[in-house]
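Engineer: All I have is the shape, not the residue letters:
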């Protein structure tokens, strides 16, 4: 398999178009068309991870975090980022990062956090905007069924737990083929009226190229009239952070002990206890201070995330229990998630879980 064929498998559940604008995802080093000898999956790409890839015969490092985040003006080996890139290039090793594309996936980072904590009834905490688009087109009514079927097969028309959704309106279209046209309906130079169906379907943003290709392949007109709009509607399965619930509520002290144990951390920094039992919990892997108000608004009793600063803990205001087991700790299960997923997709291929602990934070 080629590198791009392997990375495309993960993009099925975490399309890069859903990564945050500030992020740097996708293939960062190497050639997409190269044959892959093995995949090493890691949370971070450090020099020791590149050495591990060399040792284990893997020429693709699949990393959660991108090693190249800002622009590189020089690659001289003076920083750890430059040394990683130099070593990877020298040894023909590709580096790919998925980061916030997986953060915004319903099957990604936060889903795994909910799983290890034992939370059920998972829902997106902060739905991502601009993820749903709508196609409106006009087609001779006799071809409408064929087009709708093709669009549905391409992934259009899915809304929540429903599929094959569309809106159809009958009307009359007019057009006149000018010089150079080759109309399939009517005659060139003559005004033509055609009974048409207006077909409207929604689709997920990352499917736009496929949807438009399907439209053009299944439309009889030489010039296809269509509109594509980005909707304000939110997608219930695309966004960052999650909420979930315990089957039975627990005391706050017991919950904090559970967080410490599950995330195997040296300590859990937390806000003052509220005195209320914990049943509904919000989670957000990595740096999640921006999600505190969302967690409160969701009605969560507790919020688990990383990188909270001193003043962030004040934002709890007695309404919620904030628990910070650490950035690395909240994302540590991500590489296991990716390995499990890839092994199911390509069972007879070398998918290797990195044994390197890349956590830069140590506890005394």
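Structural biologist: Here it is on my side, so go on. Here the structure is a predicted model, which means the values were calculated and not measured.
Engineer: okay, CA-based contacts and neighbour counts for the rest of this
Structural biologist: Noted.
Engineer: start to end distance for stretch 317-334?
Structural biologist: One end of stretch 317-334 sits 31 Å from the other (Cα to Cα, to the nearest Å).
Engineer: And that stretch, what's buried?
Structural biologist: For stretch 317-334, the neighbour count (16 or more other Cα atoms under 10 Å) marks 319-334 as buried.
Engineer: Could you list the residues in contact with that stretch?
Structural biologist: Contacts to stretch 317-334, defined as Cα atoms under 8 Å, 6 or more residues apart in numbering, come from residues 43, 64, 108-109, 112-113, 252, 256, 259-260, 263-265, 267-274, 284-287, 296, 300-308, 313, 316, 359.
Engineer: So which of the buried residues of stretch 317-334 belong to strands?
Structural biologist: Among these, the residues falling in strands (DSSP state E) are 321, 322, 323, 324.
Engineer: Helices of the stretch 101-250 of the chain, start to end?
Structural biologist: For the stretch 101-250 of the chain, the helices defined by DSSP state H, counting those that start in this stretch cover 109-117, 144-153, 208-217.
Engineer: Tell me how far the first one lies from the chain's centre.
Structural biologist: Read it as helix 109-117. Centroid separation between helix 109-117 and its chain, computed with Cα atoms, centre = their mean, to the nearest Å, is 15 Å.
Engineer: what do you get for the second one?
Structural biologist: Averaged C-alpha coordinates place helix 144-153 at 27 Å from its chain's average position (Cα atoms, centre = their mean).
Engineer: likewise stretch 48-62?
Structural biologist: So, by Cα atoms, centre = their mean, the centroid of stretch 48-62 is 25 Å from its chain's centroid.
Engineer: got the contact list for the closest residue in space to residue 195 that isn't next to it in sequence?
Structural biologist: Computed as Cα to Cα, 6 or more residues apart in numbering, the closest residue to residue 195 that is not its neighbour in sequence is residue 172, at 4.7 Å. By Cα under 8 Å, 6+ apart, the contact set of residue 172 is 193, 194, 195, 196.
Engineer: Next up, a structure to set beside the first:
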């Protein structure tokens, strides 16, 4: 398998199109036409991880966090980022980062966190806006169904739990082909009326090029009339964080002990206990202070995240329990989840779980 082939599989899992604007995802080091030996999956790519890749004959590192986040003006080995990149290049090891593309996927980081906590009824906490587009096109009436089915097969028409969704209106299209045209219907220089069906169909943003390619391939007209608009409907599949539920409600103390056990953490920072039962749980792996208000609006009893600052805890305002379990700790099972998904998707290929602990925070 070539790197570019694996990238296509990764994007099927978490399209890079949905990564946050500030992020740096995709192939950071390497040639996409290189043949892959083995893949090492890690949370962070550091020198020690590159050493592990070398030892395990892996020439592709799938990293959750990007090692290159800001622009590099030189590669002299003066800091840990440059040293890591240099070592990877010298040893012909590619580095690919998935980060917020996986954060925003419904089966990504936050679903993995929910699964670790055995939470049920999982839903996106903060849906990403402008991720749904609408195609409107016109086809000869007797060819409309064939075109619709091709668009459905390409991934259009998916709305929540429903598939093959479209809206259709019959009417009459008119045109007059000039001498340079090659009309599939009608004659050059003559006004032509054609019974047509207007097809309106939605699709997720990352599918646009595929949808257009399908449209052009399956439409008989030489010039295809179409328009694409972005709509504001909520996308149930893309966004930050999750809100879910415990199967059985717990007291705050029971939940904190449950959280420590399930996440294998010894230290937890939290806001003031409210003496209220915990049933509805919001989670956001990584830095999640920006989602406190969303967790409150969702009616969550507790919000589990990381990197909360002193003043962030005041936002609890006696109506939610805020819990900080640590950045690494909140994302630690992401690499396990990625290995499981990729192994299921490509069962005959070696995906190796990194054993290197990359947590930079130590506790005394």
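Structural biologist: Yes, it's here. These figures come from a predicted structure and were not determined experimentally.
Engineer: Tell me how they score on TM after superposing.
Structural biologist: Overlay of the two chains. TM-score (TM-score structural alignment, normalised by the length of structure 1): 0.99; 364 aligned residues with a Cα RMSD of 0.9 Å.
Engineer: in the stretch 251-364 of structure 2, which spans are strands?
Structural biologist: All strands of the stretch 251-364 of structure 2, identified by DSSP state E, counting those that start in this stretch, fall at 269-270, 278-287, 302-306, 321-324, 351-353.
Engineer: Can you give me the buried ones in the strand ranked longest in structure 2?
Structural biologist: Using DSSP E to assign secondary structure, the strand with the most residues in structure 2 is strand 191-204. Neighbour-count burial for strand 191-204 of structure 2, counted by 16+ other Cα under 10 Å, picks out 196, 197, 198, 199, 200, 201, 202, 203, 204.
Engineer: Need the max-distance pair from the residues you listed.
Structural biologist: 196 and 204 (25.6 Å; Cα to Cα).
Engineer: that older thread, need the winner for burial among the helices of the stretch 101-250 of structure 1.
Structural biologist: Of all those, helix 109-117 carries the top mean neighbour count, a mean of 23, counting by mean count of other Cα atoms under 10 Å.
Engineer: okay, that one sits on what stretch of structure 2?
Structural biologist: Residues 109-117 of structure 2 are matched to helix 109-117 of structure 1 when aligned by TM-score structural alignment.
Engineer: Could you check how many residues crowd around the closest residue to residue 19 of structure 2 other than its chain neighbours?
Structural biologist: Nearest residue to residue 19 of structure 2 in three dimensions, chain neighbours excluded: residue 101, at 4.0 Å (Cα to Cα, 6+ apart). Counted with other Cα atoms under 10 Å, residues neighbouring residue 101 of structure 2 total 27.
Engineer: got it, and residue 29 of structure 2?
Structural biologist: Using other Cα under 10 Å, residue 29 of structure 2 has 20 neighbouring residues.
Engineer: show me what contacts it?
Structural biologist: So residue 29 of structure 2 contacts 85, 88, 89, 93, 94, 95, 96 (Cα under 8 Å, 6+ apart).
Engineer: quick one: contacts for the fifth one?
Structural biologist: For residue 94 of structure 2, the contacting residues are 27, 28, 29, 30, 31, 59, 60, 61, 88, taking Cα under 8 Å, 6+ apart as the criterion.
Engineer: residue in structure 1 matching it?
Structural biologist: Following TM-score structural alignment, the counterpart assigned to residue 94 of structure 2 within structure 1 is residue 94.
Engineer: Spatially nearest residue to its match (excluding sequence neighbours)?
Structural biologist: residue 30 is the one closest to residue 94 of structure 1 (Cα to Cα, 6+ apart), at 4.3 Å.
Engineer: So the one you found is in contact with residue 87, correct?
Structural biologist: No: with contact defined as Cα atoms under 8 Å, residue 30 of structure 1 and residue 87 do not form a contacting pair (11.8 Å).
Engineer: quick one: which of the two has more around it?
Structural biologist: Remark: of residue 30 of structure 1 and residue 87, residue 30 carries more neighbours, 18 against 15, as counted by other Cα under 10 Å.
Engineer: how near is the aligned partner of that one in structure 2 to residue 142 of structure 2?
Structural biologist: Aligned counterpart of residue 30 of structure 1 in structure 2: residue 30 (TM-score structural alignment). As defined by Cα to Cα, residue 30 of structure 2 lies at a distance of 49 Å from residue 142 of structure 2.
Engineer: same thing with residue 261 of structure 2?
Structural biologist: 62 Å.
Engineer: same check, this time on residue 148 of structure 2
Structural biologist: From residue 148 of structure 2 over to residue 142 of structure 2 (counting by Cα to Cα), the distance is 12 Å.
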